[in-house]
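A.B. asks: show me the folded form of this:
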Amino acid sequence: MTSFGERRVGLIETAAADQLPAALSALTDSWLAESYATEAAECGLGGANGASTGVALVAVGGYGRGELCPGSDIDLLLLHDDVDTGNLADRLWYPIWDEKLKLGHAVRSMSGTLELAASDTDTATALADARHLAGDATLTARLIEGVQSDWRANAAQRLDELHRSVSRRHSQSGEVAFLLEPDLKTGRGGLRDAHAIRWAQLAGVELPAADTERLDEAYQTLLRSRVDLHRTTGLRSDVLSADDQDAVAERSGAVDADAFMADIARAGRIIAFLSDQLWSTIARQSTALAVPDVDIAGLAVRDGELVIDGDPAADVVLVLHAAVQSARGGIPISRASLDKLAERQAQFPDPWPHGARALFVELLGCGHRAIDVIETLDYFDVWTRVLPEWAPNRNRPQRSRYHRFTVDRHLLEAVAEAARFTHRVARPDLLLMGALLHDIGKGYPGDHTQAGMRLAGPIARRCGWSPTDADTLVRLVQHHLLLTDIATRRDLDDPLTVATVARAAQTQEFLELLAVMTEADCLATGPMAWGDWTANLVSALVEMTSEHLSGSDSTPSTHRRLLTTDIVDLMAAGETALRVDGNVLTVVAPDERGLFSRAAGVLALRGLDVLQADAYSSPAGMAVSSFRIVPPDTPVDWDRVTYDVRRSLRGHLALEARIAERARVYRRRRALSATRAATSVTFDAESATGATIVEVRTEDHIGVLYKVTRVLAEMGLDIRSAKIQTLANEVVDAFYVVGPDGPVIDEAHQREVELALRHILA
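C.D. replies: Sure thing, here's the model as predicted:
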């Protein structure tokens, strides 16, 4: 006879995802009921036919709902009516622990349980889903009736506590629909929000039948995904990480991970919207909210909601009036009005009616207050009647940890960030529209920038911008990555770097727009995209480009940032010298091939990530290498680092062997993406002064900079400067190198360098 554990494992492996929670709950029910009957009899608590008088085993929480997932807790209450249960609890709990299952357990009297439920909302919600398993069924029935009666009697207090709990959870867990790594259970729009709606219904709150049906469908989508996540990972986590999405999508039977995540996003949007609607309705009913009057034909405010009395089919711009008033005044559009918009809103014509563009820009200028309004309109398929090109980007995941949000939410977040900076530009309207359109091409085939450029011009002209302004918006889309790419991957001391940006910008006004839009885009992308280092580099690049455009810049000397007076003096001394200034290590030594690589190897050996590196070789035979490291979580032992660098320069440190050992022993601190980064090597002799740029993209791993620079040295290339950038699991390193025959590397040499790099990085 197979054991419970064997049957459980078999069920988890074979059952369909939509059937597993109920089947796993039923299997657990029968096992626990059998165990209870045996153990209760041993403790003298068994009644006729195995029933118990005054003692009951009760399933609560998710188990009470009959929704056990592979990683779910088994939440149990041993309930008694002031009866001595002896050691029954231990007899019940230990077999569960022996099966290595996570158990949530309590032993309480009826009076104590009801008292606790009356004072603690978490306990009350867990008991709201209580279900009888074994023992005295009348006792369980009394418990359920008592909890639900108290819940209804104190509905106002319960709903207020529940709403505050929902808000706290949302602030901690983010959103299911728009985060690229959503928490399926506790995120906004997750399973717990659906539970909260059900608990609110127990307090008398009503949900329309159509909404109930949509809620159930969305809930089942997330529950199935949670089952497949637990089965795939073997873990209890409910966060659908990028690492696991491909495997979970495959197990679920989805076409691919993008389609799978889009389904998750759709379900999350449905639950989040219905949750927001419910709590907004409760708040209006319980509190007299002060709302501003609206003096616009076709709109009115009633019971704290914005009501559309006009006909959206006859007046297409009415929806923008409503959206602006909702965002500016914080007045929700009534559900009846949203249904009216969904049914009757007409497609915006080409060109837009007079005044529509100004209202559209005003809505975007409302910043973060506009996001919920626009997403609500999109939920009802109304936003795409204003901007049809939006549709392919809805719920579209971005398979990169560099981004936090889906494409549609990222665009709205970028607009919201740009709205904070409109005072910094002469044309706020172009800034806001550029932020909205910069990634619009991601929902279309091919390169997203090229696709976005094709879309931006017609959109701008349809909205009513002049041909000149439309061209500006197209160029903002074209160059939206320019400043960060150049600032983080090119030598700012090279005159050609600034000339390249100036050639793209053309005017001070465009440079101003591009700089602010770049900052808004990066802030909306996530913390990996915009930190002090990136901000300072972009700011320096913009300042230098502005000077270039105005004709006031002087020709920069190469390596001016590296060759300070102190460094020049150290080089003149002709001795090896190491200097630490904050997070910057500078090595001055007699010039020899591989010096840069050995210093980089020591930093890798000590677990330090290089952010930026520069190098210079003087005619007098001295070399300087400078490394700016990523600020670590713990203080750096620089004495140890400099000691090891000196040893490596003397050839007394087996760097390659030690780095390989470190890579075997330690996992990379940075989590890797689900998709591996491919290796690519490119050469550019036209964008650098007196050097060739070798750009290497590859999977991030311990010692990658050491490996690359060692190969470059072995291939006879001297490194003049380097920019090191890490994007999630990918490194993008750019090296300014000079070959044995000068700054231009011939094609045959390039092929050999690429071959060597691909080999070492394979």
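
A.B. asks: make it CA atoms for all contacts and neighbour counts henceforth
C.D. replies: OK.

A.B. asks: OK, contacts around Gly594?
C.D. replies: 709-710, 713-714 (Cα atoms under 8 Å, 6 or more residues apart in numbering).

A.B. asks: one more, please, to line up against the first structure:
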Amino acid sequence: QARRLALSEPAARLVRQSVHLIDDDMRRSPMASDLFLQILKRQQRAADTLRAMHELGVLGAYLPEFGETTCLVQYDIYHVYTVDEHTLVGLEKLEGLHGADPSSSMRGMYDELERKDLLFLGMLLHDVGKSRRTEHISEGLAMGRSLCARLSLSEVDTRFVLFLIENHQEMVIISQRRDLDDYKMIADFAGRFANTEWLKALYLLSYGDLSSVAADAWTEWQGALLWELYHKTKEQLESGLKAMEDRQHARQIADAHLTSMKGLWSPQQVEAFDEHVRQLPPRYLVTYDLTQVERHLSYVRCLAEGGIELEFIEHADHTELVVGAQDQGHLLGKICGVLAVNDINILRADVQTRDDDIVIDTFQVTDIDGTPALPQWKKDRVIATLPDVIAGDVEVAALFDKYSSNWGKRTEQPVREPEVLFENKVSDRYTVVDVEATDGVGLLYTLTHSLGDFGLDIHMAIINTVVDRVSDAFYVVDGEGRKIVNYDTLETIRTKLLEDLHRQNTA
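C.D. replies: Reported below is the predicted structural model:
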């Protein structure tokens, strides 16, 4: 490793023949432990060395916890590699950051991280619990605790490694399924970290884990969400605050916007801006910049005359669709239905409802094959169809009946058992409905329509689709604007959603 040399074939053969000499005494040997930790501490070629050790049988013999993952298949389309290969690729992705663009934020964070050895050990052990075929994080923690003791790690270092094992999925899940403008959620998440070093390590491990699932698993969109969560959590940690004042923060942003437009806006425009932001939740001004707010204001003025407003805006990695309309039952479901019948894939949806029931819905979408830009004919068809659907002149169900003849032509995917979970602690205002399911045509329409049948108001929808797996989160309240806390009501909603999902999977 230190001299960048490869083993000769005779030397490699001798190592393979001697693997049986690695016994419990050697695994507990302080000298062996020190040598292994030195491999992790060296700045370069740690990943290459660990791969070579694995191929020769040494790594699995010395760390039986990792050895049990050898050739362990993960039975889903999402994971391309076996568990051991996924882990080794993740280590290579992390070490590859050393040679990344010096100006990149991830390269800078990797260079700043003091304990890369513990990051590498956390990456090496993050999935070892999968060999037990049960809940892999709790099993992995038990195995990791035993291994850290065998390596004679200090209590502080052991806590660091176990923290990475326990939380290795959390940043990806939260960044893709939670409202990143919810300061309470950010504050609660920040409370898990002992210091910013732990946060940097978990961010880097999340990158290594996600980018090693498949060759194209890491996307700019996922990277942007993960970076946003890291940045906001870091600010929270460094501020030392447990909660942020939402209204005060929003007011500061509003004042900054007004200052930048001083002399350019008329008093009427300033008044309209103030009125607009007062009727929306604080996260609105955190989520949207001044250009977007001005665009939304133009929609509001036009909506005073009735109808709807919609616009497609192209970005590098997606197309943004903004819809302005008066709120009504099943509004989000109707929009999702029209997008579905036009083979438009929804990556993310943000729902903003003013106090006067004007709704501004923003969707990040791609074409069905993942192309960021939509064909013009699809845009034209949405523009022509959506107003009639919202007005009630055309039923979404009729569009689906007409379109469903094409569904059988699609490649069938294995169907995973859907899950519906409720979370009432993550947000002060909303009940969060989490749905895990196999992706399918019109899935989001099915979910939003079912929630609408219960009279639930969807304030935000976070949509995430990776390969065949959908992980959606809906922030909802009941018809009176309250969280849903009654157990029987939640179970009724769960049963209905699961029935609808099963019906869609078997259609």
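
A.B. asks: got a TM-score for the pair?
C.D. replies: The TM-score (TM-score structural alignment, normalised by the length of the second structure) is 0.80; 433 aligned residues with a Cα RMSD of 2.4 Å.

A.B. asks: picking up where we left off before, return a ChimeraX selection command for the buried portion of the contacts of Gly594 of the first structure.
C.D. replies: To isolate the buried ones among the contacts of Gly594 of the first structure in ChimeraX, judged by 16 or more other Cα atoms under 10 Å, type:
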select :709,710,713
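
A.B. asks: the contacts of Gly594 of the first structure: which two are farthest apart?
C.D. replies: The distance between the two most remote of the contacts of Gly594 of the first structure (Cα to Cα) is 8.5 Å, for Thr709 and Glu714.

A.B. asks: please report how far Ile458 of the second structure lies from Leu303 of the second structure.
C.D. replies: 21 Å (Cα to Cα, to the nearest Å).

A.B. asks: and the two? Which one has more around it.
C.D. replies: Just comparing Ile458 of the second structure and Leu303: by other Cα atoms under 10 Å the higher neighbour count belongs to Ile458, 26 against 16.

A.B. asks: quick one: residues contacting that one.
C.D. replies: 332, 351, 474-477.

A.B. asks: what residue is smack in the middle of the first structure?
C.D. replies: Arg404 (2.5 Å; Cα atoms, centre = their mean).

A.B. asks: mind telling me what that residue corresponds to in the second structure?
C.D. replies: Counting by TM-score structural alignment, Arg404 of the first structure lines up with Val80 in the second structure.

A.B. asks: ok, Arg369 of the first structure next?
C.D. replies: By TM-score structural alignment, Arg369 of the first structure lines up with Asp48.

A.B. asks: next, count neighbours for that match.
C.D. replies: Using other Cα under 10 Å, Asp48 of the second structure has 17 neighbouring residues.

A.B. asks: one more: Thr497 of the first structure?
C.D. replies: 20.

A.B. asks: helix, strand or coil for it?
C.D. replies: helix (DSSP: H, G, I helix; E, B strand; the rest coil).

A.B. asks: that one -> the second structure?
C.D. replies: So, by TM-score structural alignment, Thr497 of the first structure is matched to Met185.

A.B. asks: okay but that match is in contact with Asp428, surely?
C.D. replies: No: using Cα atoms under 8 Å, Met185 of the second structure is not in contact with Asp428; the gap is 9.1 Å.

A.B. asks: quick revisit: excluding chain neighbours, what is closest to the match of Thr497 of the first structure?
C.D. replies: Of all residues not flanking Met185 of the second structure in the chain, Val426 sits nearest, at 5.7 Å (Cα to Cα, 6 or more residues apart in numbering).
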